[in-house]
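[1] Quick one: sequence plus predicted model below, questions after.
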Amino acid sequence: MMKTQAKKGKSAQSASPKPGPSHVNLRSDSESLSDSDCDDSELCCHCGKFTPEEVSRSTSLIFVKWGQCDKIIGDKVCNHWAHLVFCSPVRVLRRGESFLCPCCDHEELTAGTYEL
């Protein structure tokens, strides 16, 4: 009689859930975002990608900072987006600072109106 009680106790213990990672937030390869899934306005104007190449090859979590160009062309604003650090020499944007995307910055350099 004692042996059957001991077996019941072991099976009850092994059936209970054990702590561990839930894996709820893991993405499968089929669910990962590709650059073709993004609208062109969501892509970097310099590299044409949502995720910079350096970040996509990394095994670490990297937060990518973006900057939106505020150059006025005629009566419109450029509004291109660019990766800071990876696709632009700008590392940080402060509130109120103006930012030129690499396309507009290159135009200003070639036009000779670029000021330091």
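    Looks like it arrived, so ask away. Residues are numbered from 1 along each chain as shown.
[2] drop to CA atoms for contacts and neighbour counts, all remaining ones
    Will do.
[3] from the middle of its chain, how far away would the longest helix along the chain be?
    For the chain, the helix with the greatest residue count under DSSP state H is helix 2-15. On the basis of Cα atoms, centre = their mean, to the nearest Å, helix 2-15 sits 50 Å off its chain's mean C-alpha point.
[4] Can you list the helices and strands that it packs against?
    Applying 3 or more Cα pairs under 8 Å, 6 or more residues apart in numbering; DSSP states H and E, one finds that helix 2-15 contacts no other helix or strand.
[5] Can you name the element that comes right after it?
    helix 53-56 (DSSP states H and E).
[6] One more to weigh against that first structure:
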Amino acid sequence: MECKPEEKDLCCVCRMISPPNFPDSPYLTILTWGECTICSHWVHLKFCTKTRVVRRNDHSVCPHCEV
């Protein structure tokens, strides 16, 4: 039986756990996520948004809430 991830665990842009253009490499690549301070959805930083880093107490906004 395959376990499907819940909607809240997926990126709000690509709707996946790993982005489609995530590098397939033999080296360790860290995938970072950011939580939108408006809608509380999660998004892949660097891959699915222009934001690359979110620091503690920063306000991060997903592409859906930017408009």
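    Happy to help now that I have it. Fair warning: this is a prediction, and the values are worked out from it, not measured in the lab.
[7] buried ones in the longest helix of the first structure?
    The neighbour-count check on helix 2-15 of the first structure (16 or more other Cα atoms under 10 Å) flags nothing as buried.
[8] With stretch 19-27 of the second structure instead?
    P19.
[9] List of residues touching it?
    14, 29, 44, 47-48 (Cα atoms under 8 Å, 6 or more residues apart in numbering).
[10] ok, how many other residues are close to F47 of the second structure?
    The tally of other residues near F47 of the second structure (other Cα atoms under 10 Å) stands at 19.
[11] What residues does it make contact with?
    F47 of the second structure touches 19, 21-22, counting by Cα under 8 Å, 6+ apart.
[12] Kindly report the same for C69 of the first structure.
    77-82, 98-101 are the contacts of C69 of the first structure under Cα under 8 Å, 6+ apart.
[13] Pull out the buried residues from the residues you listed.
    By 16+ other Cα under 10 Å, the contacts of C69 of the first structure give 78-82, 99-101 as buried.
[14] and which of those is nearest to E108 of the first structure?
    L100 (9.3 Å; Cα to Cα).
[15] Cheers, nothing more for now.
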